[in-house]
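[1] Pasting the sequence and the predicted coordinates here, then a few questions.
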Amino acid sequence: MLTHAFSGLLAGWSIIIAVGPQNAFILRQGLARKHVGLVVAICTLADIGLIAAGNLGVGALVTAAPWALEVLRWAGALYLLYFAFQSFRSAATASGLRAGGGSDSVRTVVLTTLTITFLNPAVYLDTVAMLGTLANQSAGHAWAFSLGAMLGSVTWFAALGYGARALAPLVSSPRAWRWIDIGIGIVVTLLALRLILGA
């Protein structure tokens, strides 16, 4: 059982530890020290639910409905372009942490976190379909595998959010925030283009 749980942990990390809009947003909020716990909690609970859904066989429904993934692909791409625009605008107008450092409003933070999580078609293909398939190939230990993958999400999101928060004093200048926003804007734009091109 522990072997399957460890396999799930490694599989979960291999999928989640990648440059993406969700990780970029967690990093940004962590560096800004704004609503870090809330963002980490939402991302973690969403991943746990998606991994459980994959274990229960929802992944088969995801792969059987390519039109739904297509809708998510375009909606996600449009949102990512908007998110990139916001990052570039912050970089251009930042006059300190107030302008450049993360989202302030709880409502904005919650909506942004939910949007970048559930409008990303990769979350359904990787977290639901792929981890669900791997879990169900674990010879009667599907839940052990899934619990390991869930632990991967818990540890990664907490490490990213609170690790970034600990590093916040190193990026307290407006100039540092401009470079952070530019970097995030470029990464998110490339992810949006990847979705649009279907790569």
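    Nice, thanks for sending it over. Please read all numbers here as calculations on a predicted model, not as lab measurements. Numbering: from 1, shown residues only.

[2] From now on I want contacts and neighbour counts done on CA atoms only, so please keep to that.
    Noted.

[3] Could you check which helix or strand contains the spatially most central residue of the chain?
    For the chain, the residue nearest the mean C-alpha position is residue 22 (2.6 Å; C-alpha atoms, centre = their mean). For residue 22, the element it lies in under DSSP states H and E is helix 21-32.

[4] Please compare the first structure with the one that follows:
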Amino acid sequence: MLTSAVTGLLTGLALIVAIGAQNAFVLRQGLARRHVGPVVAVCALSDLLLIVAGVSGIGAVVDNAGWVIDLVRWAGVAFLAWYGVSSLLRARHPMALEAARGDTATLAATVVKALALTWLNPHVYLDTVLLLGSIANTDDKPWWFAAGACTASIVWFTGLGFGARLAHRRLSTPRAWQVLDVLIGITMLAIALSLALGG
């Protein structure tokens, strides 16, 4: 039981820690101290739903409906390209990137962005639903494995979003925000290109 939960925790962390569009967004919101709780909640709850879906066997359904992955993939390419270009354009005006004033998006717009970065990413379905679901179902106690993976998501997003405050002092200058936005923009465009090329 405990072994399955720990295996799920470590597997979940291995899949989620890589810097991607969703993590970059959570980090930026954490540094800006804007709508951090709702963003963390959206990302963590979305992951929980996807993990439960994978362990329940939804992965097999998704695996046999390739057109769904293709549809999500191209929607993800469009969204990530738009978000990447927006980040690069935002970096052109570093005075507007101070942590206290850097993000004027409403709560609703921020939540929609978090949902899009989560649900329009085909890698979420491939990694969380198919891969994690498959691994969980080879374990003797798949639901304990799932509990461990769910714990990994909650710990990771909470730590990333609220832990970013610890780096706030060092990253509160306009220049630091400019560099961060350039890095986020390049990351988003690289992921969009990878998706477009079928990676």
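    In hand now; what should we look at? Treat the numbers as computed from the prediction; the structure is a model and nothing was measured.

[5] After superposition, what's the TM-score here?
    Scored by TM-score structural alignment, normalised by the length of the first structure, the superposition of the two chains gives a TM-score of 0.96; 198 aligned residues with a C-alpha RMSD of 1.4 Å.

[6] helix, strand or coil for the nearest residue in space to the residue nearest to the centre of the first structure that is not next to it in sequence?
    Counting by C-alpha to C-alpha, 6 or more residues apart in numbering, the nearest residue to residue 22 of the first structure once its immediate chain neighbours are dropped is residue 116, at 5.8 Å. Following DSSP: H, G, I helix; E, B strand; the rest coil, we place residue 116 of the first structure in the helix state.

[7] tally of neighbours for residue 116 of the first structure?
    22 (other C-alpha atoms under 10 Å).

[8] surely residue 152 of the second structure meets residue 14?
    No - using C-alpha atoms under 8 Å, residue 152 of the second structure is not in contact with residue 14; the gap is 9.2 Å.

[9] the more surrounded of the two?
    Higher neighbour count among residue 152 of the second structure and residue 14: residue 152, with 26 against 12, using other C-alpha under 10 Å.

[10] name the element the more buried one belongs to?
    Per DSSP H and E: helix 142-163 holds residue 152 of the second structure.

[11] so where in the first structure does whichever helix or strand comes after that helix end up aligned?
    Moving toward the C-terminus from helix 142-163 of the second structure, the next helix or strand (DSSP H and E) is helix 174-196. Aligned using TM-score structural alignment, helix 174-196 of the second structure spans residues 174-196 in the first structure.

[12] List the buried residues in the matching stretch.
    174, 176-178, 180-192, 195-196 (16 or more other C-alpha atoms under 10 Å).

[13] Tell me roughly how far that stretch lies from the second structure on average.
    Stretch 174-196 of the first structure, aligned to the second structure and superposed, deviates on average by 0.6 Å (mean C-alpha distance after the TM-score superposition for the first structure).

[14] And that stretch, how far out from the chain middle?
    15 Å (C-alpha atoms, centre = their mean, to the nearest Å).

[15] Please apply the same query to stretch 83-94 of the first structure.
    Going by C-alpha atoms, centre = their mean, where stretch 83-94 of the first structure is centred and where its chain is centred differ by 20 Å.

[16] how near is the nearest residue to residue 171 of the first structure once chain neighbours are set aside to residue 119 of the first structure?
    Excluding the flanking residues, the one nearest residue 171 of the first structure by C-alpha to C-alpha, 6+ apart is residue 177, at 6.6 Å. Counting by C-alpha to C-alpha, to the nearest Å, the gap from residue 177 of the first structure to residue 119 of the first structure is 26 Å.

[17] list the contacts for residue 175 of the second structure?
    residue 94 (C-alpha atoms under 8 Å, 6 or more residues apart in numbering).

[18] typo on my end, residue 20 of the second structure
    Residue 20 of the second structure neighbours (C-alpha under 8 Å, 6+ apart): 187-188, 191.

[19] Adding distance to residue 5 of the second structure as columns, could you present those residues in TSV?
    Rendered in TSV, the data for these read as follows (distance: C-alpha to C-alpha, whole Å):
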residue	distance to residue 5 of the second structure
187	32
188	32
191	31
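
[20] Which of those residues sits closest to residue 81 of the second structure?
    Top of the list for closeness to residue 81 of the second structure, among the contacts of residue 20 of the second structure and by C-alpha to C-alpha, is residue 188 at 6.5 Å.

[21] Who are the contact partners of that closest one?
    20-21, 80-81, 83-84.

[22] Equivalent analysis for residue 24 of the second structure, please.
    Per C-alpha under 8 Å, 6+ apart, neighbours of residue 24 of the second structure: residue 184.

[23] Need the counterpart of it in the first structure.
    Match for residue 24 of the second structure (TM-score structural alignment): residue 24.

[24] ok, residue 6 of the first structure touching residue 150?
    No - Residue 6 of the first structure sits out of contact with residue 150 when judged by C-alpha under 8 Å, with a separation of 10.9 Å.
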